[in-house]
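Chemist: just a sequence and a predicted model for now, questions to come.
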Amino acid sequence: MPDVAAEGLRVLFCGINPGLLSAATGHHFARPGNRFWPALHASGFTPRRLHPHEEHELLSYGLGITNVVARATARADELSREEFTEGGRLLEEKVALLRPHWLAVLGVTAYRAAFDERKAAMGPQERRIGGVPVWVLPNPSGLNAHYTPPALAAEFGRLRLVASPED
């Protein structure tokens, strides 16, 4: 899956890995039950709800998308520890090159696995990746029942307030 990215973005959102539908369509967060696009809009990052096929419009808002691991799977728990470790290393290189203002990792478990940060929690992290501050957000997958859509949007909104202080 190609990244939706450019240098100097306000926020580079980083998913765990593409799902099978995303890989088949070539669009990030393509599964209808995924709550990334609704949370992005409800939190104020975008003026309207975008659809996966409109993902390149994110660039006009200073936003982008990448993944920790490139391999598509039905579920993130199909990924190995080695894939997460290597994905974290490659992500660090990518972020150092693109220099977004924030890296937002979507899923605390993925962040912990990719960067060996066993005690990481939601929100801003002490660690910088590629010299860039990191914010961990909940995984927007419909399988993540711990966060309702309003709670997910509220977490995204916390980052938006920091990443877009003029809004």
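Modeler: Thanks, I have the structure now.
Chemist: every contact and neighbour count from this point should use C-alpha atoms.
Modeler: Fine.
Chemist: now for residue 57, how many residues are close by?
Modeler: Residues near residue 57, counting by other C-alpha atoms under 10 Å, number 15.
Chemist: list the contacts of stretch 154-167.
Modeler: Contacts with stretch 154-167, where a contact means C-alpha atoms under 8 Å, 6 or more residues apart in numbering, come from 10-11, 39-40, 43-45, 101-102, 123, 135, 137-138.
Chemist: structure two is appended below for comparative analysis:
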Amino acid sequence: MPDVVADGLRVLFCGINPGLMSAATGHHFARPGNRFWPVLYRSGFTPRLLKPSEQDELLSYGLGITNVVARPTARAEELTAEEYREGGRLLELKVARLRPRWLAVVGVTAYRAAFGDRTARVGPQERTVGGTRVWVLPNPSGLNAHWTTGTMAQEFARLRAAAEES
């Protein structure tokens, strides 16, 4: 699954791992029930609703996408603790190389597993990766019923405002 990245992004979004549809299409958050693209638009990160196939347009807005773990699975629960830890280590190296202003990990459970922070909550984190600030966002999967599209868009918008200030 190719990353959508460049040096010095405003925000580097980091998914958990590619789903099977994303792996098949080569597009991040490609499953129709995933709310990432609508939430990105509703929060003001993009001026229009992008399709997964338009993911490269994110770079023109200073945004990018990567994943904690590269291995595609049907469900994130199929990943091992070791895969998360190794993914966190590799993500730190990637962030140090690319130097985005913000790393936005999409999924609090993935963040906790990758970085060994059992108490992390959605929102800005104390931890930095090099000089990059970290924000944990809710997982936009349709399986995450705790968050609606509207409440997720509000949290994404909080990050957008912080990214505009920094």
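Modeler: Cool, got the structure. On a predicted model such as this, the values are computed, not experimentally measured, just so you know.
Chemist: one step back: in TSV, list the contacts of stretch 154-167 of the first structure along with secondary structure and neighbour count.
Modeler: As requested, the contacts of stretch 154-167 of the first structure are exported to TSV (DSSP: H, G, I helix; E, B strand; the rest coil; neighbours: other C-alpha atoms under 10 Å):
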residue	secondary structure	neighbour count
10	coil	19
11	strand	27
39	helix	23
40	helix	20
43	coil	20
44	coil	18
45	coil	24
101	coil	20
102	strand	25
123	strand	18
135	strand	25
137	strand	25
138	coil	23
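Chemist: mind listing the strands for the first structure?
Modeler: Secondary structure of the first structure by DSSP state E: the strands cover 11-15, 63-67, 102-106, 123-129, 132-137.
Chemist: the closest residue to residue 47 of the second structure other than its chain neighbours: neighbouring residues, count only.
Modeler: Spatial nearest neighbour of residue 47 of the second structure, excluding adjacent residues (C-alpha to C-alpha, 6 or more residues apart in numbering): residue 41 at 6.5 Å. Counted by other C-alpha under 10 Å, the residues lying close to residue 41 of the second structure total 17.
Chemist: list the helices and strands the longest helix along the first structure packs on?
Modeler: Determined from DSSP state H, the single longest helix within the first structure is helix 81-98. Under the contact criterion of 3 or more C-alpha pairs under 8 Å, 6 or more residues apart in numbering; DSSP states H and E, helix 81-98 of the first structure touches helix 108-115, strand 123-129.
Chemist: highest mean neighbour count out of those?
Modeler: Mean neighbour count (mean count of other C-alpha atoms under 10 Å) peaks for helix 108-115 among those, with a mean of 22.
Chemist: that one to strand 132-137, inter-axis angle?
Modeler: With axes from the mean of the first three to the mean of the last three C-alpha atoms, to 10 degrees defining the directions, helix 108-115 of the first structure sits at 150 degrees from strand 132-137.
Chemist: and helix 108-115 of the first structure, how far from the chain's centre?
Modeler: Distance of helix 108-115 of the first structure from the chain centroid (C-alpha atoms, centre = their mean, to the nearest Å) equals 12 Å.
Chemist: and what of stretch 79-92 of the first structure?
Modeler: Distance of stretch 79-92 of the first structure from the chain centroid (C-alpha atoms, centre = their mean) equals 15 Å.
Chemist: now it: buried residues?
Modeler: For stretch 79-92 of the first structure, burial by neighbour count (16 or more other C-alpha atoms under 10 Å) applies to 79, 83-85, 87-89, 91-92.
Chemist: ok, residue 67 of the second structure touching residue 16?
Modeler: Yes - under the criterion of C-alpha atoms under 8 Å, residue 67 of the second structure is in contact with residue 16, at a separation of 5.4 Å.
Chemist: I'd like the buried residues of stretch 79-92 of the first structure laid out as JSON lines, including distance to residue 113 of the first structure.
Modeler: Below are the buried residues of stretch 79-92 of the first structure laid out as JSON lines (distance: C-alpha to C-alpha, whole Å):
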{"residue": "79", "distance to residue 113 of the first structure": "10"}
{"residue": "83", "distance to residue 113 of the first structure": "9"}
{"residue": "84", "distance to residue 113 of the first structure": "6"}
{"residue": "85", "distance to residue 113 of the first structure": "7"}
{"residue": "87", "distance to residue 113 of the first structure": "10"}
{"residue": "88", "distance to residue 113 of the first structure": "8"}
{"residue": "89", "distance to residue 113 of the first structure": "12"}
{"residue": "91", "distance to residue 113 of the first structure": "13"}
{"residue": "92", "distance to residue 113 of the first structure": "14"}
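Chemist: out of those residues, who's nearest residue 54 of the first structure?
Modeler: In terms of C-alpha to C-alpha, no member of the buried residues of stretch 79-92 of the first structure lies closer to residue 54 of the first structure than residue 91, at 23.6 Å.
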